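Chemist: Sequence plus predicted model, see below.
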Amino acid sequence: MGNLKVECLTLGVCQTNCYYIHREDSREVIFFDPADKGSFLYETLQEKEFQIKAILLTHGHFDHIWGVEELRERSGAEVYAYEGEEKLCQDPALNVSAAVGRSCGITPDHLFRDGEEFEFAGIRGRVIATPGHTGGSCCYYFEEDQILISGDTLFQESVGRTDFPTGSMSALVRSVKEKLFTLPDETRVYPGHGMMTTIGYEKENNAFV
């Protein structure tokens, strides 16, 4: 096992989990899904002397991107998303921000491919495309530390809703079974909402799949 630390700030109207990860001996972080109040997120990490090296999105729904522009501007970090999610990130109708009265569209600086490996802040990870919650949802897997940032694909004893644009329950179930349940049982899963879980626990207890 590595020495990867996962820290969480939960905020916004949907109580979204905003994670940032770093090596135990480093102040450089990868930030996931800035849900809202990007300046607050930046200042909170600044107080702890953390430097954001990259902003990674699991998907483009409003409650995961409202803080992107402020955090990108304040931190200077670039934004990454899976290539299948570009249009939803940009379109307020697709990402549901228009429907909730606060239209937002963001354009990622870079688009990942499925299976692409990356390294930021001395941390190596891999993109796992998991369409279903949205057409371009993805998860981020850190094999050395057996950690998965799952966004709204997999929750503790649940999965993400699929009634918003580009969602598909059949695709989501297939993604979880074929892409996530093949990971080691010990893998710790950090979802976009709710409590941390493990792959092994979900294989035994998740009635949705």
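Modeler: Looks like it arrived, so ask away.
Chemist: CA atoms for contacts and neighbours, from now on please.
Modeler: Noted.
Chemist: Just want the most central residue of the chain.
Modeler: Closest to where the C-alpha atoms of the chain average out (Cα atoms, centre = their mean) is Thr58, at 3.3 Å.
Chemist: For that residue, list the residues it contacts.
Modeler: Applying Cα atoms under 8 Å, 6 or more residues apart in numbering to Thr58 gives the contacts 32-33, 81-82, 137-140, 149-152.
Chemist: Tyr190 too?
Modeler: 147-151, 196-197.
Chemist: Show me where this structure has its strands.
Modeler: For the chain, the strands defined by DSSP state E cover 4-11, 16-23, 28-32, 51-56, 78-82, 110-112, 117-120, 123-129, 138-142, 147-151, 154-155, 158-159, 188-191, 197-198.
Chemist: which helices and strands does the last one pack with?
Modeler: Think strand 197-198. Applying 3 or more Cα pairs under 8 Å, 6 or more residues apart in numbering; DSSP states H and E, we find strand 197-198 packed against strand 188-191.
Chemist: can you do 10 Å?
Modeler: Under the contact definition 3 or more Cα pairs under 10 Å, 6 or more residues apart in numbering; DSSP states H and E, strand 197-198 sits against strand 147-151, strand 154-155, strand 188-191.
Chemist: go on, the second one?
Modeler: Here strand 16-23 touches strand 4-11, strand 28-32, strand 51-56, helix 62-65, strand 123-129, strand 147-151, strand 188-191, going by 3+ Cα pairs under 10 Å, 6+ apart.
Chemist: now the first one
Modeler: The contact analysis (3+ Cα pairs under 10 Å, 6+ apart) places strand 4-11 against strand 16-23, strand 28-32, helix 38-47, strand 147-151.
Chemist: Of those, which stretch is the most buried?
Modeler: strand 147-151 (a mean of 25; mean count of other Cα atoms under 10 Å).
Chemist: is it true that Phe181 touches Gly200?
Modeler: Yes - between Phe181 and Gly200 there is a contact under Cα atoms under 10 Å: 7.9 Å.
Chemist: let's bring in a second model and compare:
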Amino acid sequence: MAELKVDKFTLGVCETNFYYVYEEGKKDVIAFDPADRGELLYQQLTVKGFHVAAICLTHGHFDHIWGVEGLKKCSGARVYAYEGEKELCESDSLNVSRDVGRPCTVTPDVLLKDGQKVEIAGMQFQVIATPGHTKGSCCYYFEEAGVLLSGDTLFQDSVGRTDLPTGSMSALVRSVREKLMVLPDDVTVYPGHGECTSIGHERKYNAFL
């Protein structure tokens, strides 16, 4: 099986990490959390010779969805999100985009379930529901590659904020402890902001756990 590659652009007012995942030597990518400027993201990926096979959201906050419409329009890719996040994705009040002066909503094309295994363009991942940062936050786990896209649930030495609509610190800590800390130490974590880390590092050093 080809090696799984994870690359990113960091963009937007919140310096959000937009990830694209692909198999080495292949052209299909899965796009995670198009933070902003979807048309530009499409152009950059196209210049590199990539084809956007799907758009996946870890949650629906404005700084993770502002680029969805443009990327979807240019690529024709479907938008995937955890079923528990549909309401927030579709509300510019709950996703806080109205409050920051740039209202935006997204209607997912495919709603995912906790524990569901998904295959897109030959790449397989599992959906892990991790309520807390928002009630419908989720992570995407590529088990064979040891890769976790954690959104704003788990950061290097920290966890996501919970003071925005539908957030809960107790739920977040429980999600990380019960759903993520059971993964192998060598799993690489790619968060929505900041640098990558590992499950083993967070198990040892994350003060929130």
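Modeler: That came through, no problem. Quick caveat: nothing in here was measured; it's all calculated off a predicted structure.
Chemist: Just the TM-score for the two chains, thanks.
Modeler: In this superposition the chains share a TM-score of 0.99, using TM-score structural alignment, normalised by the length of structure 1; 209 aligned residues with a Cα RMSD of 0.8 Å.
Chemist: about what we covered before: want to throw the helices and strands packed on strand 4-11 of structure 1 into a markdown table with distance to Phe118 of structure 1?
Modeler: Formatted as a markdown table, the helices and strands packed on strand 4-11 of structure 1 follow (distance: least, Cα to Cα, whole Å):
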| stretch | distance to Phe118 of structure 1 |
| --- | --- |
| strand 16-23 | 14 |
| strand 28-32 | 11 |
| helix 38-47 | 22 |
| strand 147-151 | 14 |
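Chemist: Mind listing the shared neighbours of Phe181 and Gly200 of structure 1?
Modeler: Counting by Cα atoms under 10 Å, 6 or more residues apart in numbering, the common neighbours of Phe181 of structure 1 and Gly200 are Thr187.
Chemist: between the helices and strands packed on strand 197-198 of structure 1, which gets nearest to Asp25 of structure 1?
Modeler: Nearest to Asp25 of structure 1 among those is strand 147-151; the distance by Cα to Cα comes to 18.0 Å.
Chemist: how about TSV for the helices and strands packed on strand 16-23 of structure 1, with distance to Phe40 of structure 1 added?
Modeler: Formatted as TSV, those follow (distance: least, Cα to Cα, whole Å):
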stretch	distance to Phe40 of structure 1
strand 4-11	10
strand 28-32	13
strand 51-56	14
helix 62-65	14
strand 123-129	24
strand 147-151	21
strand 188-191	21
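Chemist: right, and those - which one's nearest Arg72 of structure 1?
Modeler: strand 51-56 (7.7 Å).
Chemist: what's the angle from that closest one to strand 16-23?
Modeler: If you take axes from the mean of the first three to the mean of the last three Cα atoms, to 10 degrees, strand 51-56 of structure 1 sits at 130 degrees to strand 16-23.
Chemist: Comparing strand 51-56 of structure 1 with structure 2, how large is the average distance?
Modeler: Mean deviation of strand 51-56 of structure 1 relative to structure 2 after superposition (mean Cα distance after the TM-score superposition for structure 1): 0.3 Å.
Chemist: That strand packs against which elements?
Modeler: By 3+ Cα pairs under 10 Å, 6+ apart, strand 51-56 of structure 1 packs against strand 16-23, strand 28-32, helix 38-47, helix 68-75, strand 78-82, strand 117-120.
Chemist: quick one: contacts of the shortest one?
Modeler: With contact meaning Cα under 10 Å, 6+ apart, strand 117-120 of structure 1 is reached by 22, 28-30, 52-55, 112, 124-128, 140-142.
Chemist: measure stretch 59-75 of structure 1 end to end?
Modeler: For stretch 59-75 of structure 1, the separation between the terminal residues is 20 Å (Cα to Cα, to the nearest Å).
Chemist: One more: stretch 65-81 of structure 1?
Modeler: Start-to-end span of stretch 65-81 of structure 1 (Cα to Cα) is 11 Å.
Chemist: Identify each buried residue in it, please.
Modeler: Buried residues in stretch 65-81 of structure 1, counting neighbours by 16 or more other Cα atoms under 10 Å, are found at 65-72, 75, 77-81.
Chemist: try stretch 123-142 of structure 2
Modeler: Residues 123, 125-142 are the ones in stretch 123-142 of structure 2 that count as buried (16+ other Cα under 10 Å).
Chemist: got JSON lines for the strands of structure 1, with distance to Val100 of structure 1 too?
Modeler: Below are the strands of structure 1 laid out as JSON lines (distance: least, Cα to Cα, whole Å):
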{"stretch": "strand 4-11", "distance to Val100 of structure 1": "16"}
{"stretch": "strand 16-23", "distance to Val100 of structure 1": "16"}
{"stretch": "strand 28-32", "distance to Val100 of structure 1": "22"}
{"stretch": "strand 51-56", "distance to Val100 of structure 1": "23"}
{"stretch": "strand 78-82", "distance to Val100 of structure 1": "23"}
{"stretch": "strand 110-112", "distance to Val100 of structure 1": "26"}
{"stretch": "strand 117-120", "distance to Val100 of structure 1": "34"}
{"stretch": "strand 123-129", "distance to Val100 of structure 1": "27"}
{"stretch": "strand 138-142", "distance to Val100 of structure 1": "23"}
{"stretch": "strand 147-151", "distance to Val100 of structure 1": "20"}
{"stretch": "strand 154-155", "distance to Val100 of structure 1": "23"}
{"stretch": "strand 158-159", "distance to Val100 of structure 1": "22"}
{"stretch": "strand 188-191", "distance to Val100 of structure 1": "22"}
{"stretch": "strand 197-198", "distance to Val100 of structure 1": "30"}
